[in-house]
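A.B. asks: Below are the sequence and a predicted model; questions follow.
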Amino acid sequence: MKYTRALCLTLVLSLLPLSSPHPGASVQATRMPFNDNPIRRISMETLPKRTEVPAEHKWKLEDMFADQKAWDQTYEEVRRLTESSKQYQGKLNEAEAIKQCFELEDEIGQHTERLFVYAHMHHDEDTADPTYQALTQKAKKLSVEVGEALSFITPEILAMTDSQLDELIKNPLLSEYTFTLTEMKREKAHILSKTEEALLAQVGNLSSAPQTIFGMLNNADMKFPKIKDENGKEVELTHGSYIQFLENPNRQVREAAFKAVYETYSKQKNTIAATLNANVNKNIFYSRVRKYPSVLEMSLYGDNIPKEVYTNLVDTIHESLPLLHRYMQLRKKLLGVDELHMYDLFAPLVDEYKLDITYEEAKQQVKDGLQPLGAEYLGFLQEGYDNGWIDVYENENKRTGAYSWGAYGTHPYVLLNHKNNLNSMFTLAHEMGHALHSFYSDNALKYRDAQYTIFLAEVASTTNEALLMDYLLKKSTDPKEKMYLLTYYADQFRTTVFRQTMFAEFEKIVHERAEQGDSLTPQDLSDIYYELNVKYHGKDMVVDKDISMEWARIPHFYNSFYVYKYATGFSAATSFSKQILEEGQPAVDRYLSFLKSGGSDFSIQILKKAGVDMSSPEPIREAMSVFEDVITQMEQLTK
């Protein structure tokens, strides 16, 4: 059974960075929270309780289940259906039985997904509510039980010979499952014997130990010292407040936060290096046991991504580093500093400029910005606005941040914590991009083919952001506003393309060295990371030695070779938006075909058919040409 959106989001939520300015990602995506004040400019103590939130600002989870009784009935139905799956064990050697088993698997999967999503989303409304804490655990437990009960399907089918599998793939009776069977056959070379697979399953909990240990150390045990704010008052430094301090206009505050964070990590460098080494060694173990040439190729194999996609990204960003160096030079000039330091990267470049955007204004501006996508897309966007897809404002104990989620068979949902600022407006555009991706794919495809991969997930969301930014820049007449927008966009390129590619290159170097038998001491890791920062940021940046410890605070390194998808997704989205704005309807038609393709083919092929070939460096170069234009406009405004 494919990972459902529910299970994928659960995986990704556990891996989100603690204070990173780039969007996180999942099959339905999660943006990291920016800890601004609530929209009503009131203290946290006066946040409304969930019961006090007006209905028009809440999502309609009753569209998924009318009430708890309906949820309970479906829960019992899943247990009954799961028990009935036993009738197919030992019989998956001919087309009719396989077809019936796949149909049952899909029915179980859809019900389980809805149960899980409904429980988890209710929990996110009010994380202190014990009713939905318990319901979420119940749904999670059921998901595990379902996975275990259906685990016989793939090994049984793969016990057939290649010629038998080829016959199944061509069998008209299984035409709905052609891609599923093709995928199974592709995976066959890396599936072990029943006994070996059982043994690997038993060590599964051990394999998660590095990530678990790092998470406990990073989230529970790590304590930062207090620092002084711009008024000389001692304030608490936390994972959540760190990015705010780096955005502080006061340079002394930024430097104090920066040094305090990395001094704290440096004190734990031996322990964290040991956890990262353990994770790398675990990856090497699995790649060798499953007969992959390298950890990188093992990590790419699941989505059938050629190794060249990864290496092209790194190589193309290398050739584009002069653009990032040019941006660093411009940032140094705009800040008016003699030396640009690492703690200056998030400092505001436009003094005291704020865009006050209400939720109603944000909805309209997003709709205006997405006009190039045509009337049908805008109609579905409005349907989402009007029909309970979105949970809008912060309330007491509501989950922070934002995401889009949902289950096949019902409309998608979006969780926001809207504030009256630019970031919240872009968050709305971003999450509705995910929502409409799911809406199109769910309505065009059967259940298992509608589930798109994480490699594709950020494309639709970021395309929306790119189109909105183009609209805002074209209509802006205030030079200060325009500079504010351009700075926001330039930093998206810096953090989502360059920074994530640097992370990806670090992972590649570290794994290759380990595979060659080289050591990875804390000093080795810090030296590799420091040299990459020097290379990426150029001569106009003073690369402070403290940054050499940043590798120790990146949780994504425990889900290896994942971060490159941020950069490829952003590049593909930039390419799509450029084509839509330049070509018009033909490009729109290709883009909508992409949204309707879900996971019905390999990710690279889906993008290629829609006009973006990620196996070549061209989409990344197109994104870099947009970045260059942004820098040029910023330079012109500073003359």
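C.D. replies: Happy to help now that I have it.

A.B. asks: Going by C-alpha atoms from here, please, whenever you check contacts or count neighbours.
C.D. replies: OK.

A.B. asks: now for the longest helix along the chain, which elements pack on it?
C.D. replies: Ranked by number of residues, the top helix in the chain under DSSP state H is helix 95-125. Contacts defined by 3 or more CA pairs under 8 Å, 6 or more residues apart in numbering; DSSP states H and E place helix 95-125 against helix 5-13, helix 68-84, helix 130-149, helix 447-450.

A.B. asks: In addition, the following structure is provided for comparison:
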Amino acid sequence: MELKERKDIPKEYIWDLESLYSNLEAWEKDYEKAVSLANDFLKHKDKVTASSENLFNTLKDRDELYRVVSNLYTYSRMKLDEDTRISDSQALEDKGLNLYVQVEEKTSFLVPEILTLDSNTLEKYYTEKEELKLYKQYLDDLLRQKDHVLSAREESILAQMGEIASAPHQIFSMLSNADMKFPVIKNEEDKDVEITHGNFIPLMESKDRNVRKTAFEELYNTYYGFKNTFASSLSGDLKKNIFMSKIRNYNSSIEASLDENNVPVSVYDNLIKSVHDNLDSMHKYMEIRKRALGVEELHMYDLYTPIVKDADFKIPYEEGVEIIKKALSPLKEEYLSAMEEGFNSRWVDVYENRGKRSGAYSSGTFDSKPFILLNYHDTLDSVFTTAHEMGHSMHSYFSSKNQPYVYSGYSIFVAEVASTANEALLMDYMLKNVKDKNEKLYLLNHYLEQFRTTVFRQTMFAEFEKTINEHIENGGALTADYLCDTYKKLNELYYGPNIVVDDEIAIEWARIPHFYYNYYVFQYATGFSAAIALSQQILKEGDKAVERYLGFLKSGSSDYPINVLKKAGVDMTTEEPVDNALTLFRQLVDEMDKLI
């Protein structure tokens, strides 16, 4: 079917960006206002902490400035995403981004000046000026990290090192994405196809085992040819993080990274321990996969091919929305009526059109609707994507409605919780209502693969990251052979005795960009586990759990992410949430075992 031009898509399927700016003139007017506010903001320089009045006025002015800038940049980016071919939209987005950079520069004096405050002076300021208490959590969070902030001159030197510090990741990216070329192989139709990053997973999903095996071996053997360069770039990146953590007075790079969100290292360690304690259920899932595929030996290149033939889910958008509403009905009236408003008042940009950005996301500002970009195709995946992005948007909606601007955003540590909880409730509803055995198997396999790739695999990545960092911190060298040996052993541990852990997988670490993200990946697993725990509480406890969950959605960043989740009923400093999520995984594995 030929793609439509945007003008040919009915208005009800297009997001309402005009509610943010009715036209370009309105955007330009706000742009001039932002430039003026940014220039005015410089009057606070060297006076931020002189008095309680000064501190309050500076923070108030900062909020006003960033509110306008956020509206301008978000609108320009989303306008471009509607049709990336339009040069006027490209120019507008560029103008919005440049403004953001200028504003960051003009407000850069703020945090260093705040950090000259001591807690006694701050307490005195709170007493003098009641309104300043609004910013207590924000200021406490800044001052909490004061021991790890250097002098203004030292911070300036570190900031100027930014480009040098990013070099290892850039080297990895250039080598992996630009310079490396992969071999040409035969696909299922016996046609020549060059392996690329984009088609590797589709090749690994092929029904033809020989295609999967060849793609797997050829891709990783190519990486083996550059193993020493990849080891050097990864070693350089980790050494940079370790250097930064030492210079900022942390005991380790993991402590430095997690401290940004005030997350204790025990959360990381508990995740790994809980997954280790439940590896037997992953090993059983591998045995089921081996049986379902009917192979004598299960190999690493057999992990992505579907074990259930495609169920024919054809779900038009309106029908998908109705399914989502029914699935989320346990969340009760306050949530459901807000979601209804979202579907009915053009939060969602539904269909693909020529030039539209691919993929899906939720985006917006404190002052706008929490918009959703989709490229909806009448598939089961599209329904899950819609539920997922609506989860993000509802989190933003309730945070903005219930928090002042300064706390309306939320931490990356909890960013995927609301979206994944929606998916979990949708999956629960569909499993309870599906009639066809093959459709049920398809749903179970979809869910189990989410667990495998989000909890088990990301935790394996997290353990690898921690192990190699500690190896360097204890004086070890990060050679290619050490990295390959460590990575292969972890695969053997996680996937178990029912699969052949092929030698080629030992070099997989070399193609994973997340190992350059400094202890980021564990949050995929903790966020997923927290979402599963919350969705299970909602289904089992009803009203009380819903009330706690809505409290979580309304909290924004008014407290630290660990505390926000605790109030919702999930204590990520204990092993319980991950254990409970993996108990559900175990039950799903047992259910699939009976059906296969």
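C.D. replies: Perfect, thanks for sending it. Keep in mind that what you see is a predicted model, and the values were worked out from it rather than measured.

A.B. asks: Just name the most buried of the helices and strands packed on helix 95-125 of the first structure.
C.D. replies: Ranked by mean neighbour count under mean count of other CA atoms under 10 Å, those are led by helix 447-450, which reaches a mean of 22.

A.B. asks: follow-up on the earlier one: corresponding residues in the second structure for the longest helix of the first structure?
C.D. replies: Aligned using TM-score structural alignment, helix 95-125 of the first structure spans residues 52-82 in the second structure.

A.B. asks: Check the mean deviation of that stretch from the first structure.
C.D. replies: Here the mean offset of stretch 52-82 of the second structure against the first structure after fitting is 0.9 Å, by mean CA distance after the TM-score superposition for the first structure.

A.B. asks: now that stretch, how far from the chain's geometric center?
C.D. replies: 23 Å (CA atoms, centre = their mean, to the nearest Å).

A.B. asks: hang on, the earlier thing: want to try a markdown table for the helices and strands packed on helix 95-125 of the first structure, with distance to residue 475 of the first structure as columns?
C.D. replies: Shown next, in a markdown table, are those (distance: least, CA to CA, whole Å):
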| stretch | distance to residue 475 of the first structure |
| --- | --- |
| helix 5-13 | 36 |
| helix 68-84 | 48 |
| helix 130-149 | 45 |
| helix 447-450 | 37 |
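
A.B. asks: so which of those helices comes closest to residue 497 of the first structure?
C.D. replies: Ranking these by proximity to residue 497 of the first structure (CA to CA) places helix 5-13 first, at 19.3 Å.

A.B. asks: ok, now which ones touch the alignment partner in the first structure of residue 140 of the second structure?
C.D. replies: Using TM-score structural alignment, the equivalent of residue 140 of the second structure in the first structure is residue 182. Shown in contact with residue 182 of the first structure (CA atoms under 8 Å, 6 or more residues apart in numbering): residue 169.

A.B. asks: now swap in the one 10 residues further on and tell me
C.D. replies: Contact analysis of residue 192 of the first structure by CA under 8 Å, 6+ apart lists residue 290.

A.B. asks: that older thread, got the buried residues for the strand or helix carrying the match of residue 140 of the second structure?
C.D. replies: With elements taken from DSSP states H and E, the one containing residue 182 of the first structure is helix 178-187. For helix 178-187 of the first structure, burial by neighbour count (16 or more other CA atoms under 10 Å) applies to 178-185.

A.B. asks: so how far is it from its chain's centroid?
C.D. replies: For helix 178-187 of the first structure - counting by CA atoms, centre = their mean - the centre lies 26 Å from the chain centre.

A.B. asks: What's the match for residue 401 of the second structure in the first structure?
C.D. replies: Match for residue 401 of the second structure (TM-score structural alignment): residue 443.

A.B. asks: and that match, how many neighbours does it have?
C.D. replies: Close neighbours of residue 443 of the first structure, defined as other CA atoms under 10 Å, add up to 16.

A.B. asks: Over to the one 10 residues further on?
C.D. replies: Residue 453 of the first structure sits with 21 neighbouring residues when counted by other CA under 10 Å.

A.B. asks: Residue in the second structure paired with it?
C.D. replies: So residue 453 of the first structure corresponds to residue 411, using TM-score structural alignment.

A.B. asks: ditto for residue 359 of the first structure
C.D. replies: When the second structure is aligned by TM-score structural alignment, residue 359 of the first structure is paired with residue 317.

A.B. asks: tell me the contacts of that match?
C.D. replies: 376-378, 383.

A.B. asks: what stretch of the first structure lies opposite the helix or strand hosting residue 548 of the second structure in the alignment?
C.D. replies: Residue 548 of the second structure is part of helix 543-555, with elements assigned from DSSP H and E. Helix 543-555 of the second structure corresponds to residues 585-597 in the first structure, going by TM-score structural alignment.

A.B. asks: what comes up buried for that stretch?
C.D. replies: 587-588, 590-597.

A.B. asks: got it, and stretch 237-247 of the first structure?
C.D. replies: For stretch 237-247 of the first structure, using 16+ other CA under 10 Å, the buried residues are 237-239, 241-247.

A.B. asks: and it, which stretch of the second structure?
C.D. replies: With TM-score structural alignment as the criterion, stretch 237-247 of the first structure aligns to 195-205.
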